[in-house]
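Visitor: Sequence unavailable; structure follows:
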């Protein structure tokens, strides 16, 4: 596995390199400290399996670089590793196409779990982020969809040990297929083509999935499913158990 680390703090970059290299001899890690170096590295060689991106870079806004990477290299998964764990930052990163969001205060085990989930085709967001919004006053301008309050309250009530189960939402097999493609960021037309359905039928299925999850947008659905599926080893593992 070939990993590109992007962080402008030399000590953190070095520490992350050591941690990721600890995954095994099959892992090679290249670290860069700027958006410019990122572009140059990927221009020379874009054959990476994963990118870990810090949001605070000296020469670029991390969110803008995330959007650029997802546009230029759509098959390359990007995981944000940030000092922030604000729900608004998590939501924005996922909305821009990040496959995961790991706070820098997380343990090595949490980072490994997140990377495993992403490399298995899932999406990772930190459970603590959602519940912590209940413990402190929200920063000004920080908006959190209602689903995050629901998931966060469940996490808070249970001591952050369990999340609502995917089994509890009662999706049909077809709705599960639609959700799997929705989580990959596929638009309705592509989902319709993949499943051999009409676009109108797909719209009905997507609406049913959002209602079942208690959310109103695709981004909220991604976050909710990520939270729900972490206890069952990820959405892919949950699907196989059906």
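Guide: All right, it came through fine. Since the model is a prediction, treat every value here as computed from it, not as a measurement. Residues are numbered from 1 along each chain as shown.

Visitor: can we go C-alpha only for contacts and neighbour counts from here?
Guide: Noted.

Visitor: quick one, helices of this protein?
Guide: 10-21, 35-44, 62-72, 87-95, 108-119, 127-132, 146-157, 173-183, 188-195, 199-213, 218-229, 235-240 (DSSP state H).

Visitor: out of the ones you listed, which comes closest to residue 166?
Guide: Closest to residue 166 of those is helix 218-229 (CA to CA; 5.7 Å).

Visitor: another structure for you, compare them:
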């Protein structure tokens, strides 16, 4: 049975809102905490909190499902695959604790869209979801730092050591936010408004980003990031 959640309708919204969302957590208090984060980040019109995946009504059109996990094991992989079979497959986010064991690459390969540490701000979650909407699988740096990412193949290993990936790791948190919003199609003026900085500051960051990735313009930068497939957002 879902827990009752009071929705804060004054929370900020994304360009692509999530009218219905669900949180799955065996820990009631943790589930409530994640629900509050979602309320503040995307202001869904309806939000349910469940203690297990199997409590979800398959006929409900959830657009965002956040699953809090203890370990990155085969059960979680199965649940992600199951969520992909829903009538309208939702954006799937997993909250991974620092002590979790397992490989995040396995979760990415089986269909997770977003890996969170649980310590993100509402603004960081907004930006991460914008990255998912732009076609990325987004991984929080908190997850990357605390969880081993074991490559699934030699090809995956070569990707992890690619110069592009190295440059991505060198971006500051603010630059990662800007890149995600650029890839989402936002102009400098809207990026500045979203991040609460001046348009001139956005241009300065973009100049550095273009130079680091040898990109001549926004289109070239977007193409390079879309080809990489994974973007880490602070």
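Guide: Now that the structure is in, tell me what you want to look at. From a predicted model like this one, the values you see are computed outputs, not experimental measurements.

Visitor: TM-score for this pair?
Guide: Once superposed, chain against chain, the TM-score is 0.56 (TM-score structural alignment, normalised by the length of structure 2); 174 aligned residues with a CA RMSD of 4.2 Å.

Visitor: Mean neighbour count and distance to residue 138 of structure 1 added to the helices of structure 1, as a markdown table?
Guide: Converted to a markdown table, those look like this (neighbours: other CA atoms under 10 Å; distance: least, CA to CA, whole Å):
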| stretch | mean neighbour count | distance to residue 138 of structure 1 |
| --- | --- | --- |
| helix 10-21 | 15 | 28 |
| helix 35-44 | 14 | 30 |
| helix 62-72 | 18 | 21 |
| helix 87-95 | 20 | 9 |
| helix 108-119 | 17 | 25 |
| helix 127-132 | 21 | 9 |
| helix 146-157 | 18 | 12 |
| helix 173-183 | 18 | 28 |
| helix 188-195 | 16 | 34 |
| helix 199-213 | 17 | 24 |
| helix 218-229 | 23 | 18 |
| helix 235-240 | 16 | 30 |
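
Visitor: Serialize those helices to CSV and add fields for distance to residue 81 of structure 1.
Guide: Below are those laid out as CSV (distance: least, CA to CA, whole Å):
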stretch, distance to residue 81 of structure 1
helix 10-21, 10
helix 35-44, 15
helix 62-72, 11
helix 87-95, 10
helix 108-119, 9
helix 127-132, 13
helix 146-157, 20
helix 173-183, 20
helix 188-195, 30
helix 199-213, 27
helix 218-229, 17
helix 235-240, 22
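
Visitor: can you pull the contacts of the residue most central in space within structure 1?
Guide: By CA atoms, centre = their mean, structure 1 has its centre lying nearest to residue 100, at 2.7 Å. Residue 100 of structure 1 is in contact with 78, 79, 80, 94, 114, 118, 123, 124, 125, counting by CA atoms under 8 Å, 6 or more residues apart in numbering.

Visitor: which position in structure 2 aligns with the fourth one?
Guide: Alignment of residue 94 of structure 1 against structure 2 is given by TM-score structural alignment, with residue 108 as its counterpart.

Visitor: How about residue 37 of structure 1?
Guide: Using TM-score structural alignment, residue 37 of structure 1 pairs with residue 55 in structure 2.

Visitor: cool, and residue 189 of structure 1?
Guide: When structure 2 is aligned by TM-score structural alignment, residue 189 of structure 1 is left unaligned.

Visitor: Residue range in structure 1 corresponding to the strand or helix carrying residue 192 of structure 2, please.
Guide: Per DSSP states H and E: residue 192 of structure 2 is located in helix 188-195. In the comparison with structure 1, helix 188-195 of structure 2 aligns to no range at all (TM-score structural alignment).

Visitor: what's that helix packed up against?
Guide: Judged by 3 or more CA pairs under 8 Å, 6 or more residues apart in numbering; DSSP states H and E, the packing partners of helix 188-195 of structure 2 are helix 173-183, helix 199-212.

Visitor: Which of those has the highest mean neighbour count?
Guide: helix 173-183 (a mean of 22; mean count of other CA atoms under 10 Å).

Visitor: Go ahead and name everything in contact with that one.
Guide: 127-128, 130-131, 134, 191, 202, 205-206, 209, 218, 221-222, 225, 231-234.

Visitor: just to revisit the earlier point, pull the most distant pair out of the contacts of residue 100 of structure 1.
Guide: Spanning the widest gap among those are 94 and 114, at 13.9 Å by CA to CA.

Visitor: Done for today, thanks.
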